[in-house]
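>>> task: produce atomic coordinates for the following.
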Amino acid sequence: MAAPMASSLQLSMDEMQALKSLPVATQLAAKKALQGSIIDLAALVDFIPLKNTSHFSCLVPVFHATLHSVQVPNSINSRTSPTILRAKWALSGLLKICSDASYDGRDESVTKHIVARWEQIYPWMQFFARNCLPPPYDVSLAPPHPDLCSMFDAAKLSTYPLTLICHNSEEGRHTLRSSVSVQHFVAQLWILIGNLKGDVLKGDPGNTKDGLVSMLRASFALTNYVCVSESEDPDKITLPLSNYIHAAGGVKPVVITLLKYIRRIVRDAVDVPEPRSWTARDQSVKYLHLFTTGLRYSFQFLQTISRQDASCRAQLISRGSIPTVVDAITRISPRILVQVNEEIDFHPHLGLAIRQQVLWTGYSYIASAIRDADDGITGVCQALDAGLLKTLMKAVVCPAHADRRDHPPRGRMGDVELLFLLATFFIYHRVTTSIFRHWFLMENSPIEKPVIRDEGLGIALSLVLTASTDAIRQRNIEPINFYEYRCSGPGCRMRASGFVNKKRRCSGCLILLYCSDKCQRAAWRSGHKKWCQVLRCTVDVETHIRKARQQFPAFSNKLVLMLDMTVFPTEIHVLPLHKVEQFPGKDPIWPEISDEIRERSDSPPKGYMFSVVKVHLGNSKFMLFSPSTALNMAFECQYLSDDEPCVSGDEDEDYDSESQGDPDSE
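Below is the predicted model of the structure:
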């Protein structure tokens, strides 16, 4: 079938001469394709082999000339069908040649043949996606005209140019980051692929054993990440993340789709058959690499949107992103943390170091989510309850190849960074409770030196597990304080002996007692919400106070203990009172605290020295003190005065029953 054309497409003399190097049948098909024959244009694409396409690169001008001669129609009908078919086969031929060239390392072919002709190619990519693929948010709808271009072909024509660009063209990646239209296109394709059901698209000829959908998910993860990543050139413009989120339909669809991608890519990776030969040519090895690479870029996209957008960060945590990542790492680790042979283990693209990066990227997201969250405790508990420590215990058997000089130094990458961050939260009740749920399992599975191959992770894990043991033991110690026999409700004179029911102890600080829920709610609204964790942490630093007094006996009542729990192991600094200005950090509250400490320095209560503790809880930071100092500074006016009236009313809108201040009965 030949579409009517004014004249044959014209090539330069050099381009026509280059065609003579092709087989005779291919030359004839090229000549007829230039004259407008769609059948010969399709045959020309079939003549191009899947591998070693460099000899057929002289056909690129034929495909470019074809695309240049046609315009994107507004609709599909009998008059526009020949134009659509001509564009379909021309674009297919370009992708076939550029695909093999990119694997050979000739990255310039993608920039030259696709990016440089973007104004011709991109409108057709949009056309096939809009007219031959289902809508992103309702993939149950059947797209029209499958006989003209199947869903299988439309998916390749719409997505594969983007994949080639992301792998092989810096100029093309800049286009993805800087064009509002392209980002809108990518975002909707990403949503569409995430919503596709099954593993086979309509029109799939069955040449691929596992279907196209699973491979589309894995490969499109890179395209998606490139759109929101920073440009290689700092002078080039990168669109704000809000543009991409808006194009994808908002924060909720982005979060739901991303977590869906992660779960399905992990499923696909786990289902890959065991490699027969563990060589770079083995099909299973290639699939494992494809899926794990897709998982890595999904983790990076996850970390990017979480870091840049507070709404995404909160929505991700509330929808279980941390357990999802922990589960992904747990399931995929046995498939990739394997030592097989030198060809694969030290392969520049398939090697063990590359595979470990996938896991470290996931661990880095968990760490950043906890560190940046308004409520880091919730994130830590989610990670622990998902079995993070058990997963890390299994990871220490990963072959580290420490005897090889070409293996990069491990450093504090991903997993170790996350472990040390977890340890900074061991002072909190909810965290130690989560640890305790899994403690018996950890005790019954001790780490034995003979199986530890990743020594860096093994040492870090041992330190953190020891710290968790100490935290659990400390948590079980009931503190003794001068509120032991009295209700801590504002103005309440009730003594413990007169409590009608069992005494209620605050589960956050483990210090204050209440005779009733009413008094506990009143105390929470009257200030305990602010000081709850402060009080608990002051009890935890008691042992450090004793050591510091022994170290500086001449200043036993005029020392400042500075304990920085934002890092692990904890950093401790002790200074005499007159050097208190040397306390590290620029906390705005510090000058006020420093003045109050000096005012009290003449008569330190109960012989305690003054101590200050810096604790990090998500985005919040607390300045804590020795037990006596904190108790008096926080509550001397509120709880020690019997003349203060009791707060009445049963309103509890400010009382968070799931916070650290929950009542615990003893």
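>>> from here on, contacts and neighbour counts on C-alpha atoms
Will do.
>>> the longest helix in the chain is where?
helix 283-308 (DSSP state H).
>>> so which residues make contact with stretch 272-279?
Outside stretch 272-279, the residues within contact range by C-alpha atoms under 8 Å, 6 or more residues apart in numbering are 282-285, 287-288, 340-341, 343-344.
>>> give me that answer again for 6 Å
Ser284 (C-alpha atoms under 6 Å, 6 or more residues apart in numbering).
>>> now swap in stretch 341-353 and tell me
For stretch 341-353, contacts defined as C-alpha under 6 Å, 6+ apart pick out no residues.
>>> next, the buried residues of it.
Within stretch 341-353, the residues that count as buried by 16 or more other C-alpha atoms under 10 Å are 344-346, 350-353.
>>> quick check: end-to-end length of that stretch?
13 Å (C-alpha to C-alpha, to the nearest Å).
>>> distance from the chain centre to it, please.
Mean-position distance between stretch 341-353 and its chain equals 25 Å (C-alpha atoms, centre = their mean, to the nearest Å).
>>> ditto for stretch 197-217
Using C-alpha atoms, centre = their mean, the offset of stretch 197-217 from its chain centre is 27 Å.
>>> list the contacts of it.
For stretch 197-217, using C-alpha under 6 Å, 6+ apart, the contacting residues are 150-152.
>>> and that stretch, end to end?
Using C-alpha to C-alpha, one end of stretch 197-217 lies 12 Å from the other.
>>> for that stretch, which positions count as buried?
Buried, per 16+ other C-alpha under 10 Å, within stretch 197-217: 200-201, 211-217.
>>> before we compare anything, build this one as well:
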Amino acid sequence: MRAMGALMGLVKVTTVASSASDRGDDVVTKYIVRRWDDIYPWMRFFARNCLPPPYDVSVAPPRPDLCSVFDAATLCITPLSLICTKSEEGRHLLRSSVSVQHFVAQLWILVGNLGGDVLQGDPRTTKDGLVSMLRASFALTNQVCVSESEDPDRITLPLSNYIQAAGGVKAVVSTLLRYIRRIIRDAVAVEEPRSWTTRDRSINQLHLYTVGLHYSFQFLQTVSRQDASCRAQLIRQGSVRTVVNAITQILPRILVQANKELDFHPQLGLADRQNVLWAGYSYIASAIRDADDGVTSVCQAIDAGLLQTLEKGVVCPPHANRRDHPPRGRLGDIELLFLLATFFVYHRVVDSICRHWYRMQSVPMEKREIRDKGLGVALELVLTFTIHAMDHRSVEPINFHEYRCSGPGCPMCTSKFVSKKRRCSGCLVSIYCSEKCQRTAWRNGHKKWCRVLRCTVGPWGSRDIRTSLRVIAGFETNIISGSAKDVETRVREAQQQFPAFSNKLVLMLDMTVYPPEIHVLPVHKIEQFPGNDTIWPEIADEIRQRSDSPPKGYMFSVVKVHLGKSKFTLFSPSTALRMAFEGQYFSDDEAYNSADEDDEDDSKMLGDQDLDYDEESLDDTDGSGDKCYEV
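Alright, predicted model coming up:
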């Protein structure tokens, strides 16, 4: 009891002294951090004996007679909050001590699992609001533990130490998302402010919750960036959806212009409130950029209503006529919008866009005064881009190579295949209904275009790229044709810059940025297209011979896309699809019947290549000797 009284007195005195003094950092460092060896054992004692277990808060504390749950939580959490906000030396202690990080991680799990009726015994605070305030304030301590040190010369513990103490990746992820959902629930429940002043209780409550949400977003981004397992688990558990829902609910409460006193307050001001939103936007952007599968993250964001939420951000709902917005920060809504636009070339994303526009049709149109001009212009550009994406996907037939046998003249649709479908394992694009079609296609040009088609779907053979070739081709054709003058200028500049390679120039359409950029470079400077490979000059010659409007000044075009952190340079989908499948789909079966007549000679030719087939191998091998796998 004497230890509890002494520790509680020290915490209260330090809290008051640090708030009243201009040198609060020195007070906390002197009386808490530098006496940590005396204080910390008692904090662990009260946590172990007077708090419920972190992973099962329904279990009663081992020694409830020592002190109440509320007093134990105060003794364990308040010193940590003080050193996080007031002492640089204390923050380094949290980042560098294994035992302290274990202690903080278990407290964080405990607070995340507490219900509203657990902390009783405080006569000054209602039990319903106490846990909510504790959860919001403890988010800072948690973020400090895993953040990088302010001093680059000081060692910071790896994130794995914290994850292990918290019970593993799944425990960290589920608790973090639970924190965000509960903080949002509490913030939305705050009563509407009456006076819109810094003394209003609702304003201060809302500030506490938004600050807790801000640090939770930062913690989310930190663990996602530092640990690949956490990043993947967050995406699987719908972290992007959770953050979008949080921003959607909190935006009307904090994106409010009130008056000069409040809007430009150093802590409660509008700029600081907007930073909370941008912290969430920054996590969504990092989840898309850093993931192996950024398409899934983009679909989650659009399906959760991110585009509708950003549309609401162009105005301030109440009191919008008082003052203009403070200057926009970086890593915010516009950057996220432009990042989303770079994924509109994917079929799955266009499906999400279609669902977005379907939802918008059922919402009555409201005439809004756009006060955030920058966001308004960016939003208009991106929404126009979504319409272009839907137009490109609606071109018939959609990815015809996916729904019809690629054998020359074969009228068979994949839905009518009697035997197993065979996909060429070389290009991953062509599908055949039989061995006969495989052989016929090989000698009718697939031998050459197989490799080119593989360069069109990328080295990984991503299904997202393969099923989106027509959408990518649509963007490629429209952008290049709509930038004819820019293309001519780029070609002339490249010819002057690379005079020795003026006949080996390639136009690259960079779709990894928005708006897309056009570059002209020698073929040997383009990834996946070695300059000394003879196939590319041959392909360029064939393009010029077979095209009604061959490219002027360059061999062919390529498109640069990304799936997240991986970027791929693809051979022109519009050219590859047109050239590789040109003339294969006839209105009659003449070509196909003529192929039957030469089947015996073709078998002899294949036999000369030592390609012997037995009954089993017919299901997985094409006429080229390349393996085919079943669809």
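>>> kindly provide the TM-score of these chains.
The TM-score (TM-score structural alignment, normalised by the length of structure 2) is 0.78; 551 aligned residues with a C-alpha RMSD of 4.0 Å.
>>> if we can go back for a sec, tell me which of the buried residues of stretch 341-353 of structure 1 fall in helices.
Using DSSP H, the buried residues of stretch 341-353 of structure 1 in helices are 344-345, 352-353.
>>> quick one: secondary structure of Gly5 of structure 2?
helix (DSSP: H, G, I helix; E, B strand; the rest coil).
>>> now do the contacts for the residue mapped onto it from structure 1.
Matched by TM-score structural alignment, Gly5 of structure 2 corresponds to Trp89 in structure 1. The contact partners of Trp89 of structure 1, by C-alpha under 6 Å, 6+ apart, come to Ala42.
>>> repeat that for Asp564 of structure 1.
Asp564 of structure 1 makes contacts with 570-571, 614, as judged by C-alpha under 6 Å, 6+ apart.
>>> roughly how far does the equivalent of it over in structure 2 sit from Asn275 of structure 2?
For Asp564 of structure 1, the aligned residue in structure 2 is Asp510 (criterion: TM-score structural alignment). Asp510 of structure 2 is 31 Å from Asn275 of structure 2, where distance means C-alpha to C-alpha.
>>> now Ile447 of structure 1. Nearest residue, chain neighbours left out?
Met393 (7.2 Å; C-alpha to C-alpha, 6 or more residues apart in numbering).
>>> counting neighbours, what do you get for the equivalent of the one you found over in structure 2?
Met393 of structure 1 maps onto Glu311 in structure 2, with residues paired by TM-score structural alignment. Look at Glu311 of structure 2: counted by other C-alpha atoms under 10 Å, it has 15 neighbours.
>>> cool, Ala18 of structure 1 as well?
Around Ala18 of structure 1 there are 15 other residues, counting by other C-alpha under 10 Å.
>>> cool, Ser657 of structure 1 as well?
Ser657 of structure 1, neighbours per other C-alpha under 10 Å, totals 11.
>>> that one: what secondary structure?
coil.
>>> now swap in Met508 of structure 2 and tell me
Going by three-state DSSP: Met508 of structure 2 is strand.
>>> and the strands in the stretch 451-600 of structure 1, which stretches?
Counting by DSSP state E, counting those that start in this stretch, the stretch 451-600 of structure 1 has strands at residues 504-506, 513-514, 559-564, 571-576.
>>> what do you get for structure 2?
For structure 2, strands defined by DSSP state E occupy the ranges 422-424, 431-432, 505-510, 517-522, 557-562, 567-571, 628-630.
>>> distance between the last one and the chain's centre?
Same thing as strand 628-630 of structure 2. Distance of strand 628-630 of structure 2 from its chain centroid, counting by C-alpha atoms, centre = their mean, is 32 Å.
>>> what helices or strands is it leaning on?
strand 422-424 (3 or more C-alpha pairs under 6 Å, 6 or more residues apart in numbering; DSSP states H and E).
>>> identify the residues contacting the strand it packs on?
If you take C-alpha under 6 Å, 6+ apart as the criterion, strand 422-424 of structure 2 is touched by 430-432, 628-630.
>>> how about stretch 395-409 of structure 1?
Contacts with stretch 395-409 of structure 1, where a contact means C-alpha under 6 Å, 6+ apart, come from 337, 451-454, 458.
>>> end to end on it, go ahead and measure it.
Stretch 395-409 of structure 1: ends 17 Å apart by C-alpha to C-alpha.
>>> and it, what's buried?
In stretch 395-409 of structure 1, counting by 16+ other C-alpha under 10 Å, buried: 395-401.
>>> go on, stretch 111-123 of structure 1?
In terms of neighbour count (16+ other C-alpha under 10 Å), stretch 111-123 of structure 1 has its buried residues at 111, 113-115, 118, 120-122.
>>> with stretch 214-227 of structure 2 instead?
Neighbour-count burial for stretch 214-227 of structure 2, with 16+ other C-alpha under 10 Å as criterion, is recorded at 214-225.
>>> can I get these in JSON lines with distance to Gly168 of structure 2?
Formatted as JSON lines, the buried residues of stretch 214-227 of structure 2 follow (distance: C-alpha to C-alpha, whole Å):
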{"residue": "His214", "distance to Gly168 of structure 2": "23"}
{"residue": "Tyr215", "distance to Gly168 of structure 2": "21"}
{"residue": "Ser216", "distance to Gly168 of structure 2": "18"}
{"residue": "Phe217", "distance to Gly168 of structure 2": "19"}
{"residue": "Gln218", "distance to Gly168 of structure 2": "19"}
{"residue": "Phe219", "distance to Gly168 of structure 2": "16"}
{"residue": "Leu220", "distance to Gly168 of structure 2": "15"}
{"residue": "Gln221", "distance to Gly168 of structure 2": "17"}
{"residue": "Thr222", "distance to Gly168 of structure 2": "16"}
{"residue": "Val223", "distance to Gly168 of structure 2": "12"}
{"residue": "Ser224", "distance to Gly168 of structure 2": "14"}
{"residue": "Arg225", "distance to Gly168 of structure 2": "17"}
